[in-house]
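S.K.: sequence plus predicted model, see below.
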Amino acid sequence: MDIEQARYNMVEQQIRPWDVLDQDVLNLLFKVRREDFVPEAHQALAFVDMEIPLGHGQAMWTPKLEARILQELAIRPTDRVLEIGTGSGYLTALLAAQAAGVVSVDILPEFTADATHKLRAHGFDNVTLHTADAARDWPDEAGFDVIVLTGSTPLLSDAWLRRLKVGGRLFAITGVAPVMLAQLITRTAPDATRSVTLFETCVASLVNAPQPAAFVF
C-alpha cells in the first residue's frame, strides 16, 4: 500500500467533503501518522472510513469525525485540554499538537499504557495520562479551555460544564442508539452556556457513563 497516497485520499475523499476545510487541521492529519496509533491487527484499515476496534467494546472514531471535532473546537496554542477516553491515543496526539497541554484519562490501563508508549515515541511531552473512571467527572480543581468526551453519554453530567473556563468549549455525543447528537457547548459567562448541535451520529458509550433514571411502575 502507498501510505502517503492513502493518507491523501483519506483527506480529500472523506474529510474535506465533510466540511472540514480548516487548513491547519488538514495539515495536522499529514503530520501525525494515524497508522502508528492503529492496532497492529488492523493496520490495513488505518485510512478507511470506518471505526477501528480497540477491544473492550471501544473503537477509534472515523477519520472524518476526528477531523471535524478538531475543527469545531478551534484549539488555541494556550488551551488546556481534558480528554475523557484516551483510546488509541491518536486523538490525544492531535489535540496535543495544537494545545498547550492535554490531560487524558481512560478507565482501561492497557489503553493508557499503549497510548503512553506511542505518544512518547512521537515526541509529545505535553500530555499527562491517567487511568481512572472519569465518565462522570474528573476531580481536577483547575478549569479547562477544552473538554472532549470520546465516548457517548446518555446524560451529560453538569460536573463537566463546571470544569469549563469562560470561553471554554466542550464536545460531547449525547443520547442513545440509534441516534445520538454531537454537541459543542461553550461557556459564555460564569453562569451561562450555549449549546449547538453539530450533527447526528452513533458511537460507543463511555464505560460507566451516567444513565437516565429507570421508570418504575
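M.R.: That came in fine, so what should we check first? Here the structure is a predicted model, which means the values were calculated and not measured.
S.K.: all contacts plus neighbour counts: C-alpha atoms, from now on.
M.R.: Fine.
S.K.: flag every buried residue along stretch 14-25.
M.R.: 14, 15, 16, 20, 25 (16 or more other CA atoms under 10 Å).
S.K.: for residue 172, state which of those residues is nearest.
M.R.: The shortest gap between residue 172 and any of these belongs to residue 20, at 18.3 Å (CA to CA).
S.K.: could you measure from that closest one over to residue 65?
M.R.: Counting by CA to CA, to the nearest Å, the gap from residue 20 to residue 65 is 10 Å.
S.K.: swap in residue 83?
M.R.: Counting by CA to CA, the separation of residue 83 from residue 65 is 15 Å.
S.K.: between the two, who's got more neighbours?
M.R.: When residue 83 is set against residue 65 and neighbours are counted by other CA atoms under 10 Å, the residue ahead is residue 83, at 22 against 19.
S.K.: dropping in the other structure now:
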Amino acid sequence: MSPALPAFDFEQARFNMIEQQIRPWEVLDARVLQLLGQLKREDFAPAPYRSLALADVEIPLCQPAVEGACMLAPKIEARALQDLALQDTDTVLEIGTGSGYMAALMGRLSARVLSLEIDPALAEQARQKLHAAGIDNVEVRCADAAAQRCAACGSNAPYDAIVLSGSVAEVPADLLALLKTGGRLFAIVGQEPIMRATLVRRTGPASYYTEQPWDTVAPRLRGFPEAPRFQF
C-alpha cells in the first residue's frame, strides 16, 4: 500500500500568497493584509480548485469554463480593496459576484454590500458561501447589471463605493451617477494586452477625478458592450 499523501497546507499557502504575491504588488494596508490572512479564500473556490485558491491564477467557476466567470487573481482583488479604502460606514455595490469572495472581503470592511450576479447558479452558490462564512451584511441579487443598469443597481443608491469585478471597455457613465459625492468607483478598463486599473472619485454633482494607478488584464464582465473599434 502506497503511503498517504500529506494534507495540503492551506495556512502555509496563505502566508506565501500574502508575502510573495500581495506585498510585492504594493499592498501594504494592514487591514487588508490581516483580512486576507483571516478570510479563507479556498472556502469560496469550487471544490476541484481549492488547492489553487491561493495561487497567482484565475480560477474558473463554471464547467465548462465560461468567459468572465472566474475568481480574479488574489493580488488584483487585494490591490483593488486597498485602493477603495473602504470604511465601516460605507455602502457598496459590486457588479459581478462570481465566487462571492470579493463581496465577503468588502462586507468585512463596510456597512453593507449589494452584489449583482448574472448567473443564477453562481449567485446561489455565493449566498451559501457567504452564509457559511458568517457574513450577513452582503446581499447577492441575480440580475443582468449591463442590461438593467439603474433598475438593478439603484435601489440602495447612492453608494460610497462601486466595484466592477471584471474588466470593461469603458467606465459606464450611469454607474458613476449612482455614487455619492466623495464616493469612488473601481474598474479595470481597456483592451488586451494592457488594461488599466481605474479609480474614479465623484468630487461634485457633475464632476469626477480619475486615476489609473496600475496595469493588469482581467476577463470581461459578461454583457457589457465593447467599445467601437476604428476601421479603415
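M.R.: Okay, I see it. Worth saying up front: this structure is predicted, and the values here are computed from it rather than measured.
S.K.: what does the TM-score come to for these two?
M.R.: Once superposed, the chains reach a TM-score of 0.96 (TM-score structural alignment, normalised by the length of structure 1), with 217 aligned residues with a CA RMSD of 1.4 Å.
S.K.: what sits against the aligned partner of residue 211 of structure 2 in structure 1?
M.R.: In structure 1, the position corresponding to residue 211 of structure 2 is occupied by residue 196, as judged by TM-score structural alignment. By CA atoms under 8 Å, 6 or more residues apart in numbering, residue 196 of structure 1 lies in contact with 183, 184, 185.
S.K.: in structure 2, which of those remain in contact?
M.R.: For those, the subset whose aligned partners also touch in structure 2 (both residues aligned by TM-score structural alignment, their matches' CA atoms under 8 Å) is 183, 184, 185.
S.K.: show me what residue 162 of structure 1 aligns to in structure 2.
M.R.: Structural alignment places residue 162 of structure 1 opposite residue 177 in structure 2 (criterion: TM-score structural alignment).
S.K.: burial count for residue 11 of structure 2?
M.R.: The burial metric for residue 11 of structure 2, expressed as a neighbour count using other CA under 10 Å, is 13.
S.K.: er, residue 101 of structure 1 actually
M.R.: Taking other CA under 10 Å as the definition, residue 101 of structure 1 ends up with a neighbour count of 20.
S.K.: how about the helices of structure 1, start to end?
M.R.: Read by DSSP state H, structure 1 holds these helices, from start to end of the chain: 3-9, 23-31, 63-73, 90-98, 109-121, 158-162.
S.K.: which residue in structure 1 aligns with residue 200 of structure 2?
M.R.: For residue 200 of structure 2, the aligned position in structure 1 is occupied by residue 185, per TM-score structural alignment.
S.K.: how about the nearest residue to the spatially most central residue of structure 2, chain neighbours excluded?
M.R.: When structure 2 is reduced to its mean C-alpha position, the closest residue under CA atoms, centre = their mean turns out to be residue 165, at 3.8 Å. Counting by CA to CA, 6 or more residues apart in numbering, residue 96 is the residue found nearest to residue 165 of structure 2 once chain neighbours are left out, at 5.3 Å.
S.K.: identify the residues contacting the one you found.
M.R.: The neighbourhood of residue 96 of structure 2, defined by CA under 8 Å, 6+ apart, consists of 115, 116, 117, 118, 164, 165, 166, 221.
S.K.: so the third one is in contact with residue 100, correct?
M.R.: No: counting by CA atoms under 8 Å, residue 117 of structure 2 does not reach residue 100; the two are 9.5 Å apart.
S.K.: this completes my enquiry, with thanks.
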